[in-house]
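[1] Make a model of this:
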Amino acid sequence: MKILVTNHWLKKLGGSETFTYAMVAELKRLGHEVDVLTFQPGLVSDRIQDDFGVPILSEVKSTYELILANHHTCVRAAFNHGPIIQTCHGTVPKLEQPSAFADAYVAISEEVKLHLSKIDKEYQASVILNGIDCNRFKPVKPINKSVKRVLSLAHDDMFNLDLLYHFEKLGIQFFSLNKFKNPVWNVEDQINEADLVISLGRGAYESMACGRPVLVMDKRPYQGAMADGLVNSLNVDELIKTNLSGRACRMTNFKLVIDSAIASYNRSLGNWCRTYALENLNIKNQIQQYLELWKRLSM
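    I've put the predicted structure just below:
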């Protein structure tokens, strides 16, 4: 099948950017003919082109059997070139808002689905969780019985300094990666060096796929500092509704959150994280959900 995948920008690392990479990888593995549209090429589009031989387009000239679009700007550019499924990854960013030119909508969480329906009852979305390449993001070494090393994928430098101070007091090694300051493509290698990962959203999902327990916590400009705590089988159904964002529990006493996570840490939690990712976050399963949605559109 001839498929167009779009993302407004692919110039640097980010959630929708790495989602696009994973989506293209799986579609190519299935044998589909894939093109990619982006208005701002760069690091991620270069990887897509080099790794999969996929053409990177700045405008749409051909017709496609299916268009998998991130961002309303791309939906508008691809209109009349094939059936469009728009994926909305958030509620706040302007680019993530739904376009009337799409034929169907996917929300990456129940929170986003509710947001779309509040904008207009016509924007009825299917929920498909973020897809992770579980062959790339996988455990390569076991975690320790107790927390020895913590990785933070948080974006805020002062927040990471506060975390460093707290974990050093606990005698736990701490290191951080800020994709805006020190981006690392093979982040899975760093994740696999940790016993516990602090992150939100897609970074949390990738860490779970690597069999790492995840402490959902960060400070972001659009929501401030907040946490959901340590992800486990008892709370995941509720936390996943807001994309492991911190907005489910909105906890702000970070000392209490960290101490509780360390006390609750168990090596078996890593195995549960991996199993959950394989069953609920695997890009192989998520792409099949997109293709099923396309079949329903075609009927």
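
[2] can we go C-alpha only for contacts and neighbour counts from here?
    Fine.

[3] how far away is G31 from A277?
    24 Å (C-alpha to C-alpha, to the nearest Å).

[4] Neighbour count: those two, which is higher?
    Neighbour comparison, G31 and A277: the larger count goes to A277, with 25 against 10 (by other C-alpha atoms under 10 Å).

[5] Leaving out chain neighbours, which residue sits closest to the more buried one?
    Of all residues beyond its chain neighbours, the one nearest A277 is A209 (5.1 Å), with distances taken as C-alpha to C-alpha, 6 or more residues apart in numbering.

[6] swap in I240?
    Closest to I240 by C-alpha to C-alpha, 6+ apart is S109, at 7.0 Å.

[7] Look at L4 and give its secondary structure.
    For L4, the secondary-structure state derived from DSSP: H, G, I helix; E, B strand; the rest coil is strand.

[8] How many neighbouring residues does M1 have?
    Using other C-alpha under 10 Å, the number of residues around M1 comes to 12.

[9] Kindly check the end-to-end length of stretch 36-50 for me.
    Using C-alpha to C-alpha, one end of stretch 36-50 lies 13 Å from the other.

[10] mind checking how far it is from the chain centre?
    Between the centre of stretch 36-50 and the centre of its chain there are 18 Å (C-alpha atoms, centre = their mean, to the nearest Å).

[11] Around the closest residue to N178 other than its chain neighbours, how many other residues sit close by?
    Leaving aside its chain neighbours, N178 sits nearest to H155 (5.2 Å; criterion: C-alpha to C-alpha, 6+ apart). Neighbours of H155 under the rule other C-alpha under 10 Å: 20.

[12] Who are the contact partners of H155?
    Shown in contact with H155 (C-alpha atoms under 8 Å, 6 or more residues apart in numbering): N178, K179, F180, D218, K219, R220.

[13] this one as well, want them side by side:
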Amino acid sequence: MAKGRNLIVLVATYNLSRIGGTESWCYTIAKELKIRGYDVEYFTISRGITSKKLEEIGINFMSKKKYDLILANHTNVIDRLLNKGVIIQTMHGIFSSLEFPNKYADLFVSISREIQDFNKTKGRDSVFIPNGIDLQRFHNNRPLNEKLTRILSLSHSERANEKLKTACDMLNIELLTINKFKTPIWDIENYINKVDLVIGLGRSAYDAMACGRPIIVYDERDYMNSNADGYINFENIDLSFRFNCSGRGLKKKFTVDDLVEEFLLYNTKTGKDMRSFAENNLDIKKIVDSYLDLYEREKEKHRSVARFLRNSFAKGKARLMLAKYAFSSYLYNKIYTK
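    I've put the predicted structure just below:
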């Protein structure tokens, strides 16, 4: 964990104009650093909803020439921050070119094992540190119904939501849908806590876990095949988590009848299990500790190199002085002892 003087930290990402997984990552990690008393600023190419939320808690746009630590997300952002501090690039996906490693970053972090494996095939090693969730903000403030009565879909796909609506109607379940691109909602935890089960991918699933909600990992997005891991429990959560709860773990294809079968797996105990998983794996306090430890190891490596160079220089200087003395002695003997 970082020691010594107060760290100056920059949290940087391509877009903070909207609400999304990476945007929420930035807000959550910046807020935790701020709570710890660090001097935190943000940088983005596109300001908006999330950058305003950062400014509301006293985290302002980049104003300094140098930072101790830069937590950056996208390769084109890093190009604008060269020589400003130690850069840790966090990679959140495998599809967008923005997520590709930038050779100028000092260290690399992957938020899932899948991303870590993908980058290793490209010759780039990275450290696995998962998404971090604010467990004080995202928590269970309403008990689950014993019988599944209300579902929240955070799907981006109308096709998926149509299937979900048909399946819900068959079981007389109420369906609430929120598409962040059409209806961006900041306090999504309030909606999560109104339902018994949440459907979504990635950070949407993690937010629901933290609120003690059972989840179904499912969507049908245009940029990838229709994949799903289904109803998550302790039997499949490790595999789903390895792939960032993207549906690429089990790669199921769901029909309406399949979704009905998934709904029938609902159990209130699963909600408690999900909260426990979030506490053990997604707590933002632990995640920030991991980043600060990584930073400290990098700084120690730099200090070791500096010590080596200083010692090498000192030894070289001593050898040079001895050589000069030996040469002077040789000349003296040559001239005056004939």
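
[14] Give the equivalent position in structure 2 for the residue nearest to N178 of structure 1.
    In structure 2, H155 of structure 1 lines up with H156, judged by TM-score structural alignment.

[15] Not counting residues beside it along the chain, what's closest to D134 of structure 2?
    In this structure, D134 of structure 2 finds its nearest non-sequential neighbour in I284, 5.5 Å apart by C-alpha to C-alpha, 6+ apart.

[16] The one you found touches Q136, doesn't it?
    No: contact criterion C-alpha atoms under 8 Å: I284 of structure 2 and Q136 do not qualify, at 9.8 Å.

[17] Who has more neighbours out of those two?
    I284 (24 against 11).

[18] which residues sit in contact with the more buried one?
    With C-alpha under 8 Å, 6+ apart, I284 of structure 2 has these contacts: T28, I29, E32, N131, G132, I133, D134, L135.

[19] Now the two most distant members of those residues.
    Greatest spacing in the contacts of I284 of structure 2, by C-alpha to C-alpha: E32 and N131 (13.3 Å).

[20] what's around the residue nearest to I240 of structure 1, how many residues?
    24.

[21] Repeat that for F52 of structure 1.
    For F52 of structure 1, the neighbour count with other C-alpha under 10 Å is 15.

[22] coming back round to it: can you put the contacts of H155 of structure 1 in a markdown table and add distance to N70 of structure 1, secondary structure and neighbour count?
    Converted to a markdown table, these look like this (distance: C-alpha to C-alpha, whole Å; DSSP: H, G, I helix; E, B strand; the rest coil; neighbours: other C-alpha atoms under 10 Å):
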| residue | distance to N70 of structure 1 | secondary structure | neighbour count |
| --- | --- | --- | --- |
| N178 | 23 | coil | 15 |
| K179 | 20 | coil | 16 |
| F180 | 21 | coil | 12 |
| D218 | 24 | strand | 24 |
| K219 | 25 | strand | 20 |
| R220 | 22 | strand | 15 |
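
[23] Among those, which one sits closest to L196 of structure 1?
    So of the contacts of H155 of structure 1, ranked by how close each gets to L196 of structure 1 (C-alpha to C-alpha), first place is D218, at 14.3 Å.

[24] Tell me how far the residue nearest to the closest one when sequence neighbours are not counted lies from N182 of structure 1.
    Spatial nearest neighbour of D218 of structure 1, excluding adjacent residues (C-alpha to C-alpha, 6+ apart): A154 at 5.3 Å. Computed with C-alpha to C-alpha, the distance linking A154 of structure 1 and N182 of structure 1 is 12 Å.

[25] Those two: who's more crowded?
    Set A154 of structure 1 next to N182 and count neighbours by other C-alpha under 10 Å: A154 wins out with 24 against 9.

[26] Return the residues in contact with that one.
    Counted by C-alpha under 8 Å, 6+ apart, A154 of structure 1 has contacts N160, S176, L177, N178, I198, S199, L200, M217, D218, K219.

[27] all helices of the stretch 1-150 of structure 1, in order?
    15-29, 43-52, 72-78, 110-119 (DSSP state H, counting those that start in this stretch).

[28] With the stretch 151-299 of structure 1 instead?
    In the stretch 151-299 of structure 1, the helices defined using DSSP H, counting those that start in this stretch lie at 157-169, 187-191, 201-209, 236-239, 254-264, 267-280, 283-298.

[29] which parts of stretch 13-25 of structure 2 are buried?
    Neighbour counts over stretch 13-25 of structure 2 (16 or more other C-alpha atoms under 10 Å) mark T13, Y14, N15, L16, S17, R18, I19, G20, T22, E23, S24, W25 as buried.

[30] In contact with the nearest residue to L239 of structure 2 once chain neighbours are set aside, which residues?
    Of all residues not flanking L239 of structure 2 in the chain, G249 sits nearest, at 5.7 Å (C-alpha to C-alpha, 6+ apart). Applying C-alpha under 8 Å, 6+ apart, we find G249 of structure 2 in contact with A228, D229, L239, S240, R242, F243.

[31] Pull the most distant pair out of the residues you listed.
    A228 and R242 (13.6 Å).

[32] The two - which one has more neighbours?
    Set side by side, A228 of structure 2 and R242 show more neighbours around A228, with 24 against 18, by other C-alpha under 10 Å.

[33] Show the contacting residues for that one.
    Contacts for A228 of structure 2 (C-alpha under 8 Å, 6+ apart) come out as V217, Y218, D219, S246, G247, R248, G249, L250, K251, K252, K253, F254.

[34] And the residue nearest to I240 of structure 1? What does it align with in structure 2?
    Aligned partner of S109 of structure 1 by TM-score structural alignment: S112.

[35] Do I have it right that its match meets F241?
    Yes: S112 of structure 2 is within contact range of F241, at 7.3 Å (criterion: C-alpha under 8 Å).

[36] so what sits against both of these two?
    Counting by C-alpha under 8 Å, 6+ apart, S112 of structure 2 and F241 have no contacts in common.

[37] from the contacts of A228 of structure 2, which is closest to I57 of structure 2?
    S246 (30.9 Å).

[38] count of neighbours near that closest one?
    When neighbours are counted by other C-alpha under 10 Å, S246 of structure 2 comes out with 23.
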